[in-house]
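Q: here's my sequence, what's the structure:
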Amino acid sequence: MAVIQKHGKSYSPDLVCLKENHPPDKTGVAGGHKKCPEHHTNWSRPVARVWTVVLLLGTCLLYCARVAMPICAVSMAEKFNWTKRESGMVLGSFFWGYCFTQVFGGYVSDRVGGEKVLLLAAAAWGSMTAFTPILAHLCSQPILSMTLARFLMGLLQGVHYPSLASLCSQKVVESERGFLMSTVGSGSYLGTLLIGGAGSLMLDLYGWESVFYISGFMSVLWAYCMWKYLLKGEGPLISLESLGSGGSQSKLTKRHWLRLFKQRAVWAVIVTHLCTASTYFTLLSWLPTFFKESFPDAKGWVFNVIPWLVAIPSSLFSGCLSDHLISQGVDTVSVRKLMQFFSMGVSSVFTFLLCGNTTFLWAVAFVSATMGLTTFSHSGVSVNVQDLAPSCAGSLFGVMNTCGAFSGVIMVYFSGYLIEATGSWASVFALITTVNLLGLFTFLAFAEARRVDIDSSPGALVLQCFLPPSLVRTQPRPWLCLPPRGMQWNNDDGATK
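A: As a prediction, this is how the structure comes out:
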């Protein structure tokens, strides 16, 4: 590895290359050389702020539409005479659909742009939400129509987070990704709070249909405003030609994917995200039952609201902190590991404290601390995938989220088995702590922040150097070129000869 020093100082590592002065090689893939991918223009800071707010609202509405069915499930079960098993089938069908479009959504986003996928998906799942009551009343078998509707809802919403990851990797500079992802991620907690409060009120006053109508209408309105004012009315249609050509992103072959999955850092983010998602789904699913059984006289709004109120500012703080540390020169991988340490390490301390006998107030405090610290992963493993593979961040995040969703479903069921077998909630909280620590140790041991999606085919050479940040920012990304003809790199001093 070539090292460049200036005035006795070594600069932080990054990938750079020098371009040939002769006309670029046009042989393409068939000729054995890859053309340098097109450079993506990052958003300016004012534009990034606007997009951050818009994506925050979109994620908020995503969760409003997602949680509408759980809120209305009891009323719908009474209306259509559903059993507990039938209600569970309707609610669970969402997650099976959610698993199947993660990778596909990321792949399409990497090809044509995450903003187009977000727009089309939001218009689709928003319309599906608004038409849910109509489908329920028109169909002679509401249980079948609602199960299918929830499955389709999962399919459509499954592309959301991979598209966000792809869009962020393409348009946001490294030092600002943490804040954007943590801010947008806080929309999930905000949406849960809004639909829990306003949705419950609409349910009591106007019936369960109103919850779906309002959530769906607001989602479609958000998609229209995004298309009208941010995309300037550009056609959101995705052509087969754009999928085949790979858009503005470099098209990765099977060999590139095999090489990518040989990287320890890639498996580190997959395993860590798997552990994070599974423990989060378990807490989300079982905490209300834990409070109701352990503290039957407690008010539900306290333990259903306070942890999410803590999670929102905590998520925003983690993003500001991570971006500030990176802008101050702290190594990116160290920042990612620090954020994940808070998310999985420190939060596990409070989760483990729930194993003992606690009062209601202490239990709420421990759960709030756990949920708040868990949000630090938005600036940890969730952003690290963009550090590793910006050219296919959406696809790789889709792989991560698919694994996380499947493991979450399995761990939720296994936790229920533990509760029945042991009769104690301590076994569940001990399981969550163990899984969190496993993911944390994996991330601390193997996580990196260097790019691993760079082409290493014969004839292509990537030079890894230490350069001042001012020079590094002037280089097009990703840096993949050939040395000048008749020259070769000297790995001792970085010069050519």
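Q: use CA for all of it now, contacts and neighbours both
A: Will do.
Q: give me the contacts around stretch 394-403.
A: Residues external to stretch 394-403 that are found in contact with it (CA atoms under 8 Å, 6 or more residues apart in numbering): 99-107, 109-110, 159, 161-167, 269-271, 273-274, 277, 382, 385, 389.
Q: one more time with 6 Å
A: Under the criterion CA atoms under 6 Å, 6 or more residues apart in numbering, residues Cys99, Gln102, Val103, Gly106, Tyr107, Asp110, Pro162, Ser163, Ala165, Ser166, Ile270, Leu274 lie in contact with stretch 394-403.
Q: please name the residues that touch Lys116.
A: Here Lys116 is in contact with Pro236 (criterion: CA under 6 Å, 6+ apart).
Q: if we use 10 Å, what do you get?
A: 108-109, 122, 163, 167, 226-227, 231, 234-238 (CA atoms under 10 Å, 6 or more residues apart in numbering).
Q: off-centre distance for whichever strand or helix holds it?
A: Assigning secondary structure by DSSP states H and E places Lys116 in helix 114-138. In terms of CA atoms, centre = their mean, to the nearest Å, the centre of helix 114-138 is found 21 Å from the chain centre.
Q: next, format the contacts of stretch 394-403 as TSV and append distance to Phe291 and neighbour count.
A: Output for these, formatted as TSV (distance: CA to CA, whole Å; neighbours: other CA atoms under 10 Å):
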residue	distance to Phe291	neighbour count
Cys99	29	22
Gln102	33	30
Val103	36	23
Gly106	37	31
Tyr107	41	26
Asp110	42	31
Pro162	33	32
Ser163	35	31
Ala165	34	28
Ser166	38	32
Ile270	32	26
Leu274	26	24
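Q: how about this one, so we can line them up?
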Amino acid sequence: MLLASADRTIFAAAALSLKAELGMSMKDLALAQSAFLWGYGVTQLAAGASSDRFGGAKVLLGGLCVWSIAVAVTPLSSMTTAPVLAVVAARFLFGAASGCALPASAAAVAAHVPAERRSGALSTIFALFNIGSAFGLAAAGSLITQFGWRAIFYGFGAFGAAWAVAAYAAMPQSVKTFVPRVPKVSELKDENGEQMTELSSEVATQLVALLWCHVVVNWGFMILQSWLPVYLANDLGMSIASSGILGALPWVFTAFMSFSSGQVADKLISRGMERWKVRRLAMNVATIGPALGLFALKYTTTASVALACIVATLGLQAVAVAGYHSYLQDVAPSRAGAILGFTNTVGVVGSIVANMVTGASVEATGSFQATFLYTAAMYASSCFVWNAFLKGEQLFP
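A: Modelled structure (predicted):
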């Protein structure tokens, strides 16, 4: 997960260098960012189902190997007659291969971690994911100025492929041979113990609510991950090196919040607080906090205040690890990977729209203010939906 995030953010850090060297416009950059998301979305359902069926750990390492190759070949786009299209193709392949990261991780936790420790396990995974964002931005921001943007892609790609091979070789045999048992439809029971032949309206309503909340999680996260270095350089006038280093700071705090929120959630549960109420509390923090942070960010032009708003926004949205992601483990452990794959697929479509709208908006207005405002409104709507419809009812065993 650390490498999945780091490999995403090195493109964001190198975006302005690619733009200058390959003659790309802001809309071209938005297209490249969206190509990653198109690939990412295409494989979500298959990755989720495969992780539930064959084991998340194996699926994750296979994806890591392929997406690292896609990262390593990205610089070759400059040698083609259509470099922009080549970048878009490389980003699509990277997205398709890395689409397994979240559902495979969710399936692995559901299969191997006891229920009372899942918040902590997920928070650790997402903390590493956010550390990857910080590491990728900090490393790329400084190394690009010394060695050029190509070296970043070659180095990260080669390391990721080698890590995948080494990790699989070191994997315990029990994990390699583990095959999760997914209950058949004929085995599913409702709250009265009767066989479920189709989804009830209550279950369908909860799935739709989960779907919208995940759309918002993806929407806000992807915009900030994809465009943060560009915002710091474009709106605040920072250099590539400084925007990469300063852009890494919010992700360090995000990693801390991811980890600590899971630990706090597990402690609250151990003290007798109902799981669904813990998840609701986490989601209130993860939606109201970012909404306020982004609303404030729209009205500031001071670098220090803007950075404080970004740190708060990213850190507070990370508490969703103890909310949304842990909630799936509680109400649908046997289908956590598949459901996450489904909701993430739709969430990715929203992220694609968000990236394209962001690119067009920034090119037209010269700033990110409109982007911050509509994203804040979406976070507020997610808070309402969660509190209205998600109250811990079991979806699947």
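Q: farthest-separated two in the contacts of stretch 394-403 of structure 1?
A: The most widely separated members of the contacts of stretch 394-403 of structure 1, counting by CA to CA, are Asp110 and Leu274 (22.0 Å).
Q: on that earlier part again, following element in sequence after the helix holding Lys116 of structure 1, please.
A: Proceeding C-terminally, helix 114-138 of structure 1 gives way to helix 142-157 as the next helix or strand, assigned by DSSP H and E.
Q: can you select the buried ones from the contacts of Lys116 of structure 1 in PyMOL?
A: PyMOL command restricting the contacts of Lys116 of structure 1 to the buried ones, with burial defined by 16 or more other CA atoms under 10 Å:
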select buried, resi 108+109+122+163+167+226+227
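Q: redo the contacts of Lys116 of structure 1 as a markdown table? Include distance to Val335 of structure 1 and secondary structure.
A: Rendered in a markdown table, the data for those read as follows (distance: CA to CA, whole Å; DSSP: H, G, I helix; E, B strand; the rest coil):
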| residue | distance to Val335 of structure 1 | secondary structure |
| --- | --- | --- |
| Val108 | 30 | helix |
| Ser109 | 27 | helix |
| Ala122 | 33 | helix |
| Ser163 | 24 | helix |
| Leu167 | 22 | helix |
| Met226 | 32 | helix |
| Trp227 | 35 | helix |
| Leu231 | 33 | coil |
| Glu234 | 38 | coil |
| Gly235 | 39 | coil |
| Pro236 | 36 | coil |
| Leu237 | 38 | coil |
| Ile238 | 37 | coil |
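Q: nearest to Phe131 of structure 1 among the contacts of Lys116 of structure 1?
A: Minimum distance to Phe131 of structure 1 across these is 14.0 Å, recorded for Ala122 (CA to CA).
Q: which residue is the nearest non-sequential neighbour of the closest one?
A: Nearest in space to Ala122 of structure 1, with sequence neighbours left out and distances taken as CA to CA, 6 or more residues apart in numbering, is Ala223 at 6.0 Å.
Q: what's the one you found aligned with over in structure 2?
A: Aligned counterpart of Ala223 of structure 1 in structure 2: Ala164 (TM-score structural alignment).
Q: hang on, that match packs against Ala4?
A: No. In this structure, Ala164 of structure 2 is not within contact of Ala4 by CA atoms under 10 Å, at 11.8 Å.
Q: on that earlier part again, now the helix holding Lys116 of structure 1: buried residues?
A: In terms of neighbour count (16+ other CA under 10 Å), helix 114-138 of structure 1 has its buried residues at 114-133, 135-136.
Q: residues contacting the aligned partner of Val71 of structure 2 in structure 1?
A: Val71 of structure 2 is assigned Thr129 in structure 1 as its aligned equivalent, the criterion being TM-score structural alignment. For Thr129 of structure 1, the contact set (CA under 10 Å, 6+ apart) comprises 64-66, 68-69, 149-150, 153, 211-217, 219-220.
Q: check Val305 of structure 2 too.
A: With CA under 10 Å, 6+ apart, Val305 of structure 2 has these contacts: Ala296, Leu297, Val311.
Q: hang on, the first one packs against Ala306?
A: Yes. Taking CA under 10 Å as the contact criterion, Ala296 of structure 2 and Ala306 are neighbours in contact, 8.4 Å apart.
Q: quick one on the thing from earlier: mean per-residue distance, the helix or strand where the match of Ala223 of structure 1 lies to structure 1?
A: In this structure, Ala164 of structure 2 sits in helix 149-170 according to DSSP H and E. Between helix 149-170 of structure 2 and its aligned partner residues in structure 1, the average distance after superposition works out to 1.9 Å, using mean CA distance after the TM-score superposition for structure 1.
Q: from the chain's centre, how far out does that helix sit?
A: How far helix 149-170 of structure 2 lies from its chain's middle: 20 Å, per CA atoms, centre = their mean.
Q: now do the helix holding Lys116 of structure 1 and helix 208-225, the angle between them.
A: Put simply, helix 114-138 of structure 1 runs at 160 degrees to helix 208-225, going by axes from the mean of the first three to the mean of the last three CA atoms, to 10 degrees.
Q: give me the angle between helix 114-138 of structure 1 and helix 142-157.
A: Taking the same axes, to 10 degrees, helix 114-138 of structure 1 and helix 142-157 form an angle of 170 degrees between their directions.
Q: more neighbours: Ala164 and Ala4 of structure 2, which one.
A: Using other CA atoms under 10 Å, the more surrounded residue of Ala164 of structure 2 and Ala4 is Ala4, with 27 against 19.
Q: just the element for that one, please.
A: helix 2-22.
Q: where's that helix relative to the chain centroid, distance-wise?
A: From the chain centre to the centre of helix 2-22 of structure 2 is a distance of 16 Å (CA atoms, centre = their mean).
Q: which positions within it qualify as buried?
A: Within helix 2-22 of structure 2, the residues scored as buried using 16+ other CA under 10 Å are 2-18.
Q: what does stretch 445-455 of structure 1 give?
A: Buried-residue list, stretch 445-455 of structure 1, by 16+ other CA under 10 Å: Ala447, Glu448, Ala449, Arg450, Arg451, Val452, Asp453, Ile454, Asp455.
Q: could you dump those to a markdown table with secondary structure?
A: Below are the buried residues of stretch 445-455 of structure 1 laid out as a markdown table (DSSP: H, G, I helix; E, B strand; the rest coil):
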| residue | secondary structure |
| --- | --- |
| Ala447 | coil |
| Glu448 | coil |
| Ala449 | coil |
| Arg450 | coil |
| Arg451 | coil |
| Val452 | coil |
| Asp453 | coil |
| Ile454 | coil |
| Asp455 | coil |
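Q: what are the ranges of the helices in the stretch 151-300 of structure 2?
A: Listed from the start of the chain, the stretch 151-300 of structure 2 has helices (DSSP state H, counting those that start in this stretch) covering 173-176, 201-234, 240-270, 275-298.
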